[in-house]
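In: model this:
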Amino acid sequence: MKLKPSTLLLCGLLGGCATPANPYLQQVSIVLPPESQKNMSDRLEADRGPQPRSADSPFNTDFPASRVLTWHQPAAGSPRLMPNAVRYYDLTGLSEDRSIIPAVKRLEKAIRERKSASRLRALDQDLPLYPPQNAGFLVQDKISYEPFEWGSGVFFLAQFTQSRGMFPNNRELTYQFQGISKDRRLFVCAMFNVTNPVLPSSLEAVPQTDTIDDDAEEMAKQLDRQPDSSFIPDLGTIRSWVGSIKIPR
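Out: You can find the predicted model right below:
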């Protein structure tokens, strides 16, 4: 789906939606559809610095300075569990012991190797994900490695699970992006809620059977074969949003 300038708004220039606190992050911009502006939250978060491990979380929470854009999109049926989100992390001056640095290196390796969903499934491997999730992939499909003027990254469908007996559904399915700028200063991660007509509306709509785990894997493979245009929003349109990112020089 081709972007039409008349139907888009530019968020992030000349003040955007948040009070400047990081001049570099404040100047990063992205083109998003106008309906996202109706309930957009645009906030800047300070560098947390090195953090001791917490008993409440299995992950390091030493997040660098970031800017986070979140918004809810109107949806029929069950409300989404999480809002859409685009996160920019400023990697300036970070030491090698910060937890995001290995994530950047894993992402760069994944972009070089360009493994398909079927290859990752055969190897029982996952794509890199930052911030990390305290859950595994139920869906990791429709993988697309994309170069942009500002950098490069990987898009993929994702649904997470912490237990067996789960099934791909339109309440939990997301389209994820992990990317890095050409100068390795900006790390971008994004999550967009998407739906597809082959999926049930929610997990509650799925009969619980003895074969649900095998059925879930087959459904994930079926999702991988669906055209980009069959998703709402169109996956190609989402990629164009991310491709529109502009960073300060």
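
In: When you work out contacts or count neighbours from here on, use the C-alpha atoms and nothing else.
Out: Fine.

In: Show me what the strand or helix carrying Phe137 is packed up against.
Out: Assigned by DSSP states H and E, Phe137 falls within strand 136-147. Packing partners of strand 136-147 (3 or more C-alpha pairs under 8 Å, 6 or more residues apart in numbering; DSSP states H and E): helix 117-123, strand 151-161, helix 212-224.

In: buried sites along it?
Out: For strand 136-147, a neighbour-count test (16 or more other C-alpha atoms under 10 Å) marks 137-146 as buried.

In: how about these in a markdown table, adding distance to Ile180?
Out: A markdown table is the format used below for the buried residues of strand 136-147 (distance: C-alpha to C-alpha, whole Å):
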| residue | distance to Ile180 |
| --- | --- |
| Phe137 | 22 |
| Leu138 | 25 |
| Val139 | 23 |
| Gln140 | 20 |
| Asp141 | 21 |
| Lys142 | 20 |
| Ile143 | 17 |
| Ser144 | 15 |
| Tyr145 | 12 |
| Glu146 | 11 |
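
In: Which of the residues you listed sits closest to Ala220?
Out: Val139 (5.7 Å; C-alpha to C-alpha).

In: got the contact list for the closest one?
Out: Contact analysis of Val139 by C-alpha atoms under 8 Å, 6 or more residues apart in numbering lists 157-160, 168, 217, 220.

In: Tell me how far it lies from Thr70.
Out: 23 Å (C-alpha to C-alpha, to the nearest Å).

In: Pick the most buried one from the helices and strands packed on strand 136-147.
Out: strand 151-161 (a mean of 22; mean count of other C-alpha atoms under 10 Å).

In: re earlier: among the helices and strands packed on strand 136-147, which is nearest Arg87?
Out: Ranking those by proximity to Arg87 (C-alpha to C-alpha) places strand 151-161 first, at 13.8 Å.

In: one more to line up against the first:
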Amino acid sequence: MIFLKTDDEIELLRQSNLLVGRTLAELAKLIKPGVTTKQLDKVAEEFIRDHGATPTFKGFPNPYGGPFPGSICTSVNEQVVHGIPNDTPLKEGDIISIDCGTYMDGYCGDSAYTFCVGEVKPEIAALLQTTKEALYKGIENAVHGKRLGDIGYAVQQHCEAKSYGVVREFVGHGIGKEMHEDPPVPNYGKRGTGILLKKGMCIAIEPMITLGSRKIVMENDRWTIRTADRKCAAHFEHTVAVGLGKADILSSFEYIEDILRNKED
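Out: So this is what the prediction gives:
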């Protein structure tokens, strides 16, 4: 069942999502060679709780195994999604996707960003750029009167035109009082097909794009998903409210990118 949100509910969703953006910005300050993903996880959990929210990922149930042990998903290089924070230091040239979720005042926030650790190869930087562009192409189609397939088509066309793989098995989702609500939001599809989009629908759009084959495998931890060919993958995610003529992006990359610009200066 798809729940349309009121303007008041959308504002509560916005606040939870902006906290995700600020949390990811705190982590952006720390990402460099030698830092471990477990250290990032500790900072994220403390920041989220200090701001009156709880990390929705921590303890999230898994039909294949135990509950998720971290407060953020940290997926490095060929890991696509759901990487578990660990004690392995990040290295120069790595990329790391950090997916973060919050629960505050009864509503969920969910957003992801893929970061470079130091300097990365040009082909990797291009993958990240294209994946982020694809996210915004999808968002352009999250408007009242369009259909769900229009979002997936926009993402798929943009990435496959550059010979990247589009992961099929994991998709975006509705979001509200629960982190995962209806409808599923694939990153592939046909224009003019699927559920009719209506004002007040709130969805998380999250392209998961691979440098090589789109085929994936699950690691032995029963959580981490990686590319079958071990080529890198990128992941960017925004939570949006479907609007009249234009989507309303409830999460934010601005805090993150301010930090990244300052690190470069």
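
In: How alike are these chains, TM-score-wise?
Out: Scored by TM-score structural alignment, normalised by the length of structure 1, the superposition of the two chains gives a TM-score of 0.36; 157 aligned residues with a C-alpha RMSD of 6.3 Å.

In: export the helices and strands packed on strand 136-147 of structure 1 to a markdown table and tack on distance to Leu10 of structure 1?
Out: Formatted as a markdown table, these follow (distance: least, C-alpha to C-alpha, whole Å):
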| stretch | distance to Leu10 of structure 1 |
| --- | --- |
| helix 117-123 | 33 |
| strand 151-161 | 19 |
| helix 212-224 | 31 |
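
In: Tell me the spacing between Leu123 of structure 1 and Ala117 of structure 1.
Out: From Leu123 of structure 1 over to Ala117 of structure 1 (counting by C-alpha to C-alpha), the distance is 10 Å.

In: Equivalent analysis for Phe156 of structure 1, please.
Out: Taking C-alpha to C-alpha, one finds Phe156 of structure 1 at 9 Å from Ala117 of structure 1.

In: so what sits against both of the two?
Out: Joint contacts of Phe156 of structure 1 and Ala117 (C-alpha under 8 Å, 6+ apart) are 140-143.

In: mind giving me CSV with those residues and columns for distance to Phe187 of structure 1?
Out: Output for the shared contacts of Phe156 and Ala117 of structure 1, formatted as CSV (distance: C-alpha to C-alpha, whole Å):
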residue, distance to Phe187 of structure 1
Gln140, 21
Asp141, 22
Lys142, 21
Ile143, 19
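
In: Tell me the one of those residues nearest Val188 of structure 1?
Out: Ile143 (16.7 Å).

In: I figured that closest one hits Ala158, correct?
Out: No - using C-alpha atoms under 8 Å as the test, Ile143 of structure 1 is too far from Ala158 to be in contact (9.7 Å).

In: okay, and the common contacts of those two?
Out: With C-alpha under 8 Å, 6+ apart, Ile143 of structure 1 and Ala158 have no common neighbours.

In: Quick check, Ala103 of structure 2 in contact with Ser16.
Out: No Ala there; residue 103 of structure 2 is Tyr. Yes - between Tyr103 of structure 2 and Ser16 there is a contact under C-alpha under 8 Å: 6.5 Å.

In: Which strand or helix spans Cys159 of structure 2?
Out: helix 148-160.

In: In contact with Gly179 of structure 1, which residues?
Out: Counted by C-alpha under 8 Å, 6+ apart, Gly179 of structure 1 has contacts 107, 151-154, 187-189.

In: one more time with 7 Å, if that's ok
Out: Residues near Gly179 of structure 1 by C-alpha atoms under 7 Å, 6 or more residues apart in numbering: 152-154, 187-189.

In: and if you look at Glu146 of structure 1?
Out: Residues near Glu146 of structure 1 by C-alpha under 7 Å, 6+ apart: 152-154.

In: again, only this time at 10 Å
Out: Shown in contact with Glu146 of structure 1 (C-alpha atoms under 10 Å, 6 or more residues apart in numbering): 111, 152-155, 177, 179, 239, 242-243.

In: mind listing what's buried in the longest helix seen in structure 2?
Out: Longest helix in structure 2 by number of residues (criterion: DSSP state H): helix 7-28. When neighbours are counted by 16+ other C-alpha under 10 Å, the buried residues of helix 7-28 of structure 2 are found to be 10, 12-28.
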